[in-house]
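Visitor: give me a 3D structure for the following:
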Amino acid sequence: MTLTKATIIEKLQEELGSAGFTKSKSSEVVETLLTIMKDTMEKGEDILISGFGKFQVREKAQRKGRNPATGDAMMLAPRRVVTFKCSGRLRERINGGE
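Guide: Okay, here's the model as predicted:
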């Protein structure tokens, strides 16, 4: 099952509901966090979350490509992409160790 934004909001509210976190407050927190992350990456800056991993913005140069539908050669424009590298602790948890 894929973890969605709605599921994150729901789980946050469940975990912190006893502390007065309503569903709308949980939604506001998640939206604010995602906005901060998007704004940071838009500036080309990386995001490092200890114990979780690192989101990196990387530059890709212009390169030759091929249209898969027609097979025609074409030039792909330079662009920025986001990569994620998980932390060692997260990798251990994913692979069964805690």
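Visitor: C-alpha only now, for contacts and for neighbours.
Guide: Noted.
Visitor: ok, which stretches of the chain are helices?
Guide: Ranges of helices in the chain, per DSSP state H, are 5-16, 23-42, 88-94.
Visitor: out of the ones you listed, which is closest to Pro78?
Guide: With C-alpha to C-alpha as the criterion, Pro78 lies closest to helix 23-42 of these, at 15.5 Å.
Visitor: tell me what angle the closest one forms with helix 5-16.
Guide: On the basis of axes from the mean of the first three to the mean of the last three C-alpha atoms, to 10 degrees, helix 23-42 is oriented at 120 degrees to helix 5-16.
Visitor: other SSEs contacting helix 23-42?
Guide: Helices and strands touching helix 23-42, by 3 or more C-alpha pairs under 8 Å, 6 or more residues apart in numbering; DSSP states H and E, are helix 5-16, strand 47-49.
Visitor: would you reformat these as a markdown table and include distance to Glu28 and mean neighbour count?
Guide: Shown next, in a markdown table, are these (distance: least, C-alpha to C-alpha, whole Å; neighbours: other C-alpha atoms under 10 Å):
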| stretch | distance to Glu28 | mean neighbour count |
| --- | --- | --- |
| helix 5-16 | 9 | 15 |
| strand 47-49 | 20 | 14 |
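Visitor: quick one more, to check against the first:
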Amino acid sequence: MTKADIVNQIAIRTHIDKRIVLETVESFMEVVKDSLANGENVYLRGFGSIIIKERAEKKARNISKNTIITIPAHKIPFFKPAKEFLTKVK
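Guide: Just a heads-up that it's a prediction; the model follows:
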């Protein structure tokens, strides 16, 4: 499902103009991205949590050049679904 599909489904279910729904969805995504960039986790009760996980520095191997490289420590976003969400998907 794409963002356009989500916007269409919300517009159909709520009878709100697609332009307004699109602005709302894009604003939601911007707020989530900004929160994660500022180190804040996002908790959506009944849906799940989007949290920041920290990956430790590690050694890896470049097979084509046969060298060892160091991957620096970094942060990644991680989605943890809520129990309600998991039971509905299963």
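Visitor: want to try a markdown table for the helices of the first structure, with distance to Gly71 of the first structure as columns?
Guide: Shown next, in a markdown table, are the helices of the first structure (distance: least, C-alpha to C-alpha, whole Å):
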| stretch | distance to Gly71 of the first structure |
| --- | --- |
| helix 5-16 | 38 |
| helix 23-42 | 33 |
| helix 88-94 | 39 |
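Visitor: of all those, which lies closest to Gly53 of the first structure?
Guide: helix 88-94 (7.6 Å).
Visitor: residue range for the closest one in the second structure?
Guide: Across the second structure, the stretch matching helix 88-94 of the first structure (TM-score structural alignment) is residues 83-89.
Visitor: spatially nearest residue to Phe84 of the first structure (excluding sequence neighbours)?
Guide: In space, and not counting its chain neighbours, Phe84 of the first structure is closest to Phe55: 4.6 Å by C-alpha to C-alpha, 6 or more residues apart in numbering.
Visitor: and that neighbour, how far from Ser24 of the first structure?
Guide: To Ser24 of the first structure, Phe55 of the first structure is 27 Å away according to C-alpha to C-alpha, to the nearest Å.
Visitor: the two - which one has more neighbours?
Guide: Phe55 (18 against 12; other C-alpha atoms under 10 Å).
Visitor: residues touching the more buried one, list them.
Guide: Neighbouring residues of Phe55 of the first structure by C-alpha atoms under 8 Å, 6 or more residues apart in numbering: Asp46, Ile47, Leu48, Val82, Thr83, Phe84, Lys85.
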